[in-house]
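Participant: here are the coordinates; sequence isn't available:
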């Protein structure tokens, strides 16, 4: 499924959302994002660019199949609420807030830049990416400390592996989607549609939505994030050796 998602990467061509254009030096978007995090809100953040073909595909699909899209977002909330209905005491140590009742219904929020060449080079987007890296680092660190006695060393190892993951152009591009639950990172997805931009169907929405819904309902999502980073690290090592 992940191969079906197309990414405008750093080395190639290159619902309820509020959009505005900010300058490269502005940190307005990040300040807004951080406010949501501090308020422990739940949302799906779409990050894109005005001239990104696959971003346009996503927006056109969302617009042309609005009823379908709105239904998927509702399902995201309902399916999670059903999954955790029997949980009386959520794990206070969960890094993804799994088991907690949602402080608000998940909705789609949008941050866009004008040019895809600006992706993750502007102040606001770099800060959002650094926030994501910090969240993943903390999750991975807990796993590494099972075999590494020093927290300092485990933290450095976790951050290095996480940075290496996002330095890979296949893992970072536009469009990008961040799933946040009660102020904590749940998952992220990159890309939308097929290899060739243009054309949008309800099927594309289903393909895009499935991993997002799976992550939302996954009671071992932290393990899924760890596997995602570690598998990428193994692939890079194998590639270097080849």
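Facilitator: The structure has been received and is ready for your questions. Keep in mind that this is a model prediction, so the values were computed, not measured.

Participant: drop to CA atoms for contacts and neighbour counts, all remaining ones
Facilitator: OK.

Participant: What helix or strand is the residue most central in space within the chain located in?
Facilitator: For the chain, the residue nearest the mean C-alpha position is residue 188 (2.0 Å; C-alpha atoms, centre = their mean). Using DSSP states H and E, residue 188 sits in strand 184-190.

Participant: Name the next helix or strand downstream of that strand, please.
Facilitator: Assigned by DSSP H and E, the successor of strand 184-190 is helix 202-217.

Participant: hang on, the earlier thing: what number of residues lie near the spatially closest residue to the residue nearest to the centre of the chain that is not a sequence neighbour?
Facilitator: Leaving aside its sequence neighbours, residue 188 sits nearest to residue 178 (C-alpha to C-alpha, 6 or more residues apart in numbering; 4.5 Å). A count of nearby residues for residue 178, using other C-alpha atoms under 10 Å, gives 21.

Participant: and if you look at residue 54?
Facilitator: Residues near residue 54, counting by other C-alpha under 10 Å, number 27.

Participant: how about the residue nearest to the centre of the chain, what does it touch?
Facilitator: The contact partners of residue 188, by C-alpha atoms under 8 Å, 6 or more residues apart in numbering, come to 176-179, 212.

Participant: structure B:
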């Protein structure tokens, strides 16, 4: 994965320590996102809206993973440390990978509860976040032109950086990718007591596998 690149040289990233749900503001969402990135945290940023029906259904699944839409829940930690399918200790040991799993088990959620789903990406924080994602995607090694230059034909529009719910995955301060639509919807219902939406977390955060939507 490619180390985080700044959107603009004038942006200064400052440290952060605790993930919290931020009061309604047009700038704080992106500022807190930057702080967590600079702090080398592992987290998911969920761009959501109180006006979005799919987002409300999605909230229920996120609550199983993150208490108060912030820190890892005990259910989530149990799945990652003792579950048969998502056991990170077992995965790393069996594959001979020397990995500090604390950052995965204790990952956090940055949840943006905007009131108007149509204005999320036109707000100043949404524009900054969209520019940041665009910069990361343009600078992926596989997206660079043969001469190593950035492909300017890659835009927020071609990438589909719009709408809610929208999820951005960050692993130890490094950009993994983004995903649109209800979290874990591709996995379906699953067995009772299981959390099939963890498939997306496992694939992106643990395995680091990604195919950028729209590319």
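Facilitator: Perfect, thanks for sending it. Everything numeric in this text was worked out from a predicted model, so none of it was measured.

Participant: Could you get me the TM-score between them?
Facilitator: Once superposed, chain against chain, the TM-score is 0.66 (TM-score structural alignment, normalised by the length of the second structure); 182 aligned residues with a C-alpha RMSD of 3.7 Å.

Participant: rewinding a little: among the contacts of residue 188 of the first structure, which are in helices?
Facilitator: Of the contacts of residue 188 of the first structure, the ones assigned to helices by DSSP state H are residue 212.

Participant: Which of the contacts of residue 188 of the first structure are still contacts in the second structure?
Facilitator: Contacts conserved in the second structure for the contacts of residue 188 of the first structure, using both residues aligned by TM-score structural alignment, their matches' C-alpha atoms under 8 Å: 176-179.

Participant: Closest to residue 112 of the first structure out of those residues?
Facilitator: residue 176 (10.4 Å; C-alpha to C-alpha).

Participant: residues touching the closest one, list them.
Facilitator: Applying C-alpha under 8 Å, 6+ apart, we find residue 176 of the first structure in contact with 46-48, 188-191.

Participant: Which residue, other than its chain neighbours, is closest to the equivalent of it over in the second structure?
Facilitator: Under the alignment (TM-score structural alignment), residue 176 of the first structure pairs with residue 166 in the second structure. In this structure, residue 166 of the second structure finds its nearest non-sequential neighbour in residue 180, 4.6 Å apart by C-alpha to C-alpha, 6+ apart.

Participant: Show me what the one you found aligns to in the first structure.
Facilitator: Residue 180 of the second structure maps onto residue 190 in the first structure, with residues paired by TM-score structural alignment.

Participant: what's around that match, how many residues?
Facilitator: 22.

Participant: do residue 226 of the first structure as well
Facilitator: By other C-alpha under 10 Å, the residues close to residue 226 of the first structure number 21.

Participant: secondary structure element for it?
Facilitator: helix 221-241.

Participant: picking up where we left off before, mean shift of the strand holding residue 188 of the first structure relative to the second structure?
Facilitator: Comparison of strand 184-190 of the first structure with the second structure after fitting gives an average deviation of 1.8 Å (mean C-alpha distance after the TM-score superposition for the first structure).

Participant: just to revisit the earlier point, hang on, isn't the residue nearest to residue 188 of the first structure packed against residue 189?
Facilitator: Yes. The criterion here is C-alpha atoms under 8 Å, and residue 178 of the first structure meets it with residue 189 at 6.8 Å.

Participant: Tell me where the first structure has strands.
Facilitator: Along the first structure, the segments classed as strands by DSSP state E run 8-9, 43-49, 108-113, 173-174, 176-181, 184-190.

Participant: can these go into JSON lines with extra columns for distance to residue 88 of the first structure?
Facilitator: JSON lines is the format used below for the strands of the first structure (distance: least, C-alpha to C-alpha, whole Å):
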{"stretch": "strand 8-9", "distance to residue 88 of the first structure": "43"}
{"stretch": "strand 43-49", "distance to residue 88 of the first structure": "23"}
{"stretch": "strand 108-113", "distance to residue 88 of the first structure": "28"}
{"stretch": "strand 173-174", "distance to residue 88 of the first structure": "38"}
{"stretch": "strand 176-181", "distance to residue 88 of the first structure": "18"}
{"stretch": "strand 184-190", "distance to residue 88 of the first structure": "20"}
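
Participant: Fine by me, we can end here.
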